[in-house]
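Visitor: build me a structure from this.
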Amino acid sequence: MARAGLAVLLAAGGLVAAQATGAQAVVGAQTVPAQAAANPYERGPAPTNASIEASRGPYAVSTATVSALSVSGFGGGTIYYPTSTADGTFGAVAVSPGYTAYQSSISWLGPRLASQGFVVFTIDTLTTLDQPDSRGRQLLAALDYLTRSSSVRTRIDSGRLGVMGHSMGGGGTLEAAKSRPSLQAAIPLTGWNLDTTWPEIKTPTLIVGADGDTIAPVATHSQPFYASLPSTLDKAYLELRGATHFTPNSSNTTIAKYSISWLKRFIDDDTRYEQFLCPLPQASLTIAEYRGNCPHTS
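Guide: Okay, here's the model as predicted:
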């Protein structure tokens, strides 16, 4: 009886080990499949500091142009997406330009983010002069198009979506997150909005400001935005050192590094990226200040 009991324990231990390693275990004549990975949304290899600072990630990227004539609610744009379908579906992000600007001003984010395992939609707006509330509606319209009608809709997990935007588009990012709490991540880049209080937001939000911004100074925009977010929310404030309002219009390693980490952590629920966000990054040659809550709760 003792030997029989030991055999059962050994078999059970083998099953647990197989589940932990992603293998299969055979108990008697029955093959028991291993449990799925703890997080089915992880995409790409384990990240390193070098991999998230690189100009391109592990995925080859394809593009699709969307004409303004073929959509409603926003001004068309460009979709950047991982070429391979081997890893299944991806989370998606819509990105808005700023006041008087076109998608070309934020186009560098398309391949930079998509190559890390996201579908990215850089959009043009209905006019270049529209305000943050309109930009917010257009970001949501772009996500709806992306997930319901676009040529890449089958590559997207419609439950894993985020928004980003520069300047007026950054203000629109906050508006979109307020209007659609189901969004998984929001990143305003040197955002501008006359509304500086956002206690209603339930979406994990990374506010990016610039210490030399004279158009949307951090003291009257990014800092109040951050301070007004609920204390219970996963949130962070990154202030770029030696930067201006227009720094997000050019390829920037610091913006990319923390945007990728934020999107991965909250759209993909990929805790492998927590190491780049917690403990909080320290001031450096490129970071004037970083605030946030650690560890993250969602």
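Visitor: okay, CA-based contacts and neighbour counts for the rest of this
Guide: Fine.
Visitor: what residues are up against Cys294?
Guide: With contacts defined as C-alpha atoms under 8 Å, 6 or more residues apart in numbering, the neighbours of Cys294 are 278-280.
Visitor: how about 6 Å then?
Guide: Listed by C-alpha atoms under 6 Å, 6 or more residues apart in numbering, the contact partners of Cys294 are Cys278.
Visitor: now do the SS call for it.
Guide: Secondary structure state of Cys294, per DSSP: H, G, I helix; E, B strand; the rest coil, is coil.
Visitor: gap between it and Asn252?
Guide: Using C-alpha to C-alpha, to the nearest Å, Cys294 is found at 25 Å from Asn252.
Visitor: Leu9 now?
Guide: To Asn252, Leu9 is 55 Å away according to C-alpha to C-alpha.
Visitor: correct me if wrong: Ala92 contacts Gly117.
Guide: No - judged on C-alpha atoms under 6 Å, Ala92 makes no contact with Gly117 at a distance of 9.0 Å.
Visitor: okay, these two: which has more neighbours?
Guide: Taking other C-alpha atoms under 10 Å, Ala92 and Gly117 do not tie; Ala92 has more neighbours (32 against 28).
Visitor: what's the burial count for the spatially closest residue to the more buried one that is not a sequence neighbour?
Guide: Leaving aside its sequence neighbours, Ala92 sits nearest to Val119 (C-alpha to C-alpha, 6 or more residues apart in numbering; 4.5 Å). The local packing of Val119 (other C-alpha under 10 Å) involves 30 other residues.
Visitor: just the one 4 residues further on next, same as before
Guide: A count of neighbours around Ile123, defined by other C-alpha under 10 Å, yields 27.
Visitor: do you have the strands of the stretch 51-200 of the chain handy? List them.
Guide: In the stretch 51-200 of the chain, the strands defined using DSSP state E, counting those that start in this stretch lie at 61-66, 77-82, 90-96, 118-123, 156-166, 185-189.
Visitor: need the contact list for Glu42.
Guide: Counting by C-alpha under 6 Å, 6+ apart, Glu42 makes contact with Asp270.
Visitor: likewise for Ile106?
Guide: By C-alpha under 6 Å, 6+ apart, Ile106 lies in contact with Asn249.
Visitor: and the helices in the stretch 151-298 of the chain?
Guide: According to DSSP state H, counting those that start in this stretch, the stretch 151-298 of the chain carries its helices in the segments 168-179, 222-228, 253-267.
Visitor: one more, so I can put them side by side:
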Amino acid sequence: MQHLFSRQHPPRQSRPRTFTSLLTAAAATAGLLMTALAPGAQAADNPYERGPAPTEASIEASRGPYATSRTSVSSLVASGFGGGTIHYPTSTADGTFGAVVVSPGFTAYESSIAWLGPRLASQGFVVFTIDTLTTVDQPASRGRQLLAALDYLTERSSVRNRVDAARLGVMGHSMGGGGSLEAAKSRTSLKAAIPLTGWNLDKTWPELRTPTLLVGADGDTVAPVSSHSEPFYESLPRSLDKAYLELRGASHFTPNTSDTTIAKYSISWLKRFIDDDTRYEQFLCPIPRPSLTIAEYRGTCPHSS
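Guide: All right, here's what the predicted structure looks like:
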């Protein structure tokens, strides 16, 4: 028995060295993990983050951290849409920005959605609020015009060098909202779509591949949520990043004037999907609860990265 014990002794001596090696490797791995999780690591991983870390107050503010400028685009030089106004961060220190084009609704002009320009731009976007070719253009036409305006913005505009052409989105009110769905259907490379009290005769959108936030109003009698925003939302693919925000005490025309709830969730959605900025995920997930301004909110959480 003693003889057998002594034969097994050398392997037992080698175990401490093996164990020490494992501890060393584990410590090295832990060090790498700590480095990856260190402050600033996330920012380094995402070159599209713009501006300081957001807070509830910062996304509800009437202006964000960026000073903005604007330039007008005449209908005479516009091709495929009716001209408009480009709002953009004045500083170029942060490089290029994602961009969004916004369409007005039926019988309306750019002035009806103009408030979104400086408000969104001050959060770190180039924003093009447009006029349509005629005030009675239908959603399909408005969708084409949104895309034409994006092309102008990225290819011909005086601020094209400030725009990242790979990170674009669309918004619109009423028929312009229906147009934003049409645009996203036609150009699947878009990163975000936000129809505001959208109107469209087409109720089903299973083809969409663009993360979409639908904003409805509980008092909307022009595009009631039961026959527009809700079926739009339900028809979107289950696998898609999507959300439905129903405003409380609101009408079809609520998006035509400055609205903190619309701005808060639009900014969060655009940041999350145009900039891939997960710092804004906190405002979208968990699902926001009903409040004085929110009648209902549905969505897919957590969102894919």
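Visitor: and Arg135 of structure 1, which of the strands of the stretch 51-200 of structure 1 is closest to it?
Guide: Minimum separation from Arg135 of structure 1 across the strands of the stretch 51-200 of structure 1 (C-alpha to C-alpha) falls at strand 90-96, 7.2 Å.
Visitor: quick one: that closest one to strand 118-123, angle?
Guide: Angle, strand 90-96 of structure 1 to strand 118-123, by axes from the mean of the first three to the mean of the last three C-alpha atoms, to 10 degrees: 20 degrees.
Visitor: okay, buried residues for strand 90-96 of structure 1 please.
Guide: Buried residues in strand 90-96 of structure 1, counted by 16 or more other C-alpha atoms under 10 Å: 90-96.
Visitor: same thing with stretch 238-258 of structure 1?
Guide: Buried residues in stretch 238-258 of structure 1, counted by 16+ other C-alpha under 10 Å: 238-241, 243-249, 255-258.
Visitor: can you show me the helices along the stretch 1-150 of structure 1?
Guide: Counting by DSSP H, counting those that start in this stretch, the segments of the stretch 1-150 of structure 1 that form helices are 2-21, 49-53, 109-114, 132-148.
Visitor: among those helices, show me which one is buried the most.
Guide: A comparison of the helices of the stretch 1-150 of structure 1 by mean neighbour count, using mean count of other C-alpha atoms under 10 Å, puts helix 109-114 on top with a mean of 26.
Visitor: how big's the offset between it and structure 2?
Guide: If you overlay the two and look at helix 109-114 of structure 1, the average distance to its match in structure 2 is 0.3 Å (mean C-alpha distance after the TM-score superposition for structure 1).
Visitor: packing partners for that helix?
Guide: In terms of contacts (3 or more C-alpha pairs under 6 Å, 6 or more residues apart in numbering; DSSP states H and E), helix 109-114 of structure 1 is packed against strand 77-82.
Visitor: repeat that for 8 Å
Guide: strand 77-82, strand 118-123, helix 253-267 (3 or more C-alpha pairs under 8 Å, 6 or more residues apart in numbering; DSSP states H and E).
Visitor: please say which position in structure 2 Leu194 of structure 1 maps to.
Guide: Alignment note: Leu194 of structure 1 maps to Leu201 in structure 2; criterion TM-score structural alignment.
Visitor: coming back round to it: pull the most distant pair out of the buried residues of strand 90-96 of structure 1.
Guide: Within the buried residues of strand 90-96 of structure 1, Phe90 and Ser96 form the most distant pair, 19.8 Å apart (C-alpha to C-alpha).
Visitor: what range does stretch 268-280 of structure 2 cover in structure 1?
Guide: Using TM-score structural alignment, stretch 268-280 of structure 2 pairs with 261-273 in structure 1.
Visitor: to which residue of structure 1 is Val170 of structure 2 aligned?
Guide: The equivalent of Val170 of structure 2 in structure 1 is Val163 (alignment by TM-score structural alignment).
Visitor: right, and that match touches Ser182 too?
Guide: No - the criterion here is C-alpha atoms under 8 Å, and Val163 of structure 1 misses it with Ser182 at 11.4 Å.
Visitor: who has more neighbours, the two?
Guide: Each of Val163 of structure 1 and Ser182 has its neighbours counted (other C-alpha under 10 Å); Val163 has more, 31 against 14.
Visitor: for Ser67 of structure 1, list the residues it contacts.
Guide: Counting by C-alpha under 8 Å, 6+ apart, Ser67 of structure 1 touches 75-77.
Visitor: same thing but 7 Å
Guide: Neighbour list for Ser67 of structure 1: 76-77 [criterion: C-alpha atoms under 7 Å, 6 or more residues apart in numbering].
Visitor: distance of it from Gly162 of structure 1?
Guide: Distance of Ser67 of structure 1 to Gly162 of structure 1, given as C-alpha to C-alpha: 22 Å.
Visitor: repeat for Leu6 of structure 1
Guide: 51 Å.
Visitor: count of neighbours near the counterpart of Ser284 of structure 1 in structure 2?
Guide: By TM-score structural alignment, Ser284 of structure 1 lines up with Ser291 in structure 2. A count of nearby residues for Ser291 of structure 2, using other C-alpha under 10 Å, gives 10.
Visitor: one more: the one 5 residues further on?
Guide: Taking other C-alpha under 10 Å as the neighbour definition, Glu296 of structure 2 ends up with a count of 18.
Visitor: residues contacting it?
Guide: The contact partners of Glu296 of structure 2, by C-alpha under 7 Å, 6+ apart, come to 245-246, 290.
Visitor: what's the closest of these to Leu213 of structure 2?
Guide: Leu245 (7.4 Å).
Visitor: these two touch, right, Gln35 of structure 1 and Gln19?
Guide: Yes - applying C-alpha atoms under 7 Å, one finds Gln35 of structure 1 in contact with Gln19, separated by 5.5 Å.
Visitor: report the contact partners of Thr257 of structure 2.
Guide: Trp115.
Visitor: ok, 8 Å please
Guide: Thr257 of structure 2 neighbours (C-alpha under 8 Å, 6+ apart): 112-113, 115.
Visitor: state the distance from the aligned partner of Tyr102 of structure 1 in structure 2 to Pro231 of structure 2.
Guide: Structural alignment (TM-score structural alignment) places Tyr102 of structure 1 against Tyr109 in structure 2. Distance, Tyr109 of structure 2 to Pro231 of structure 2, by C-alpha to C-alpha: 27 Å.
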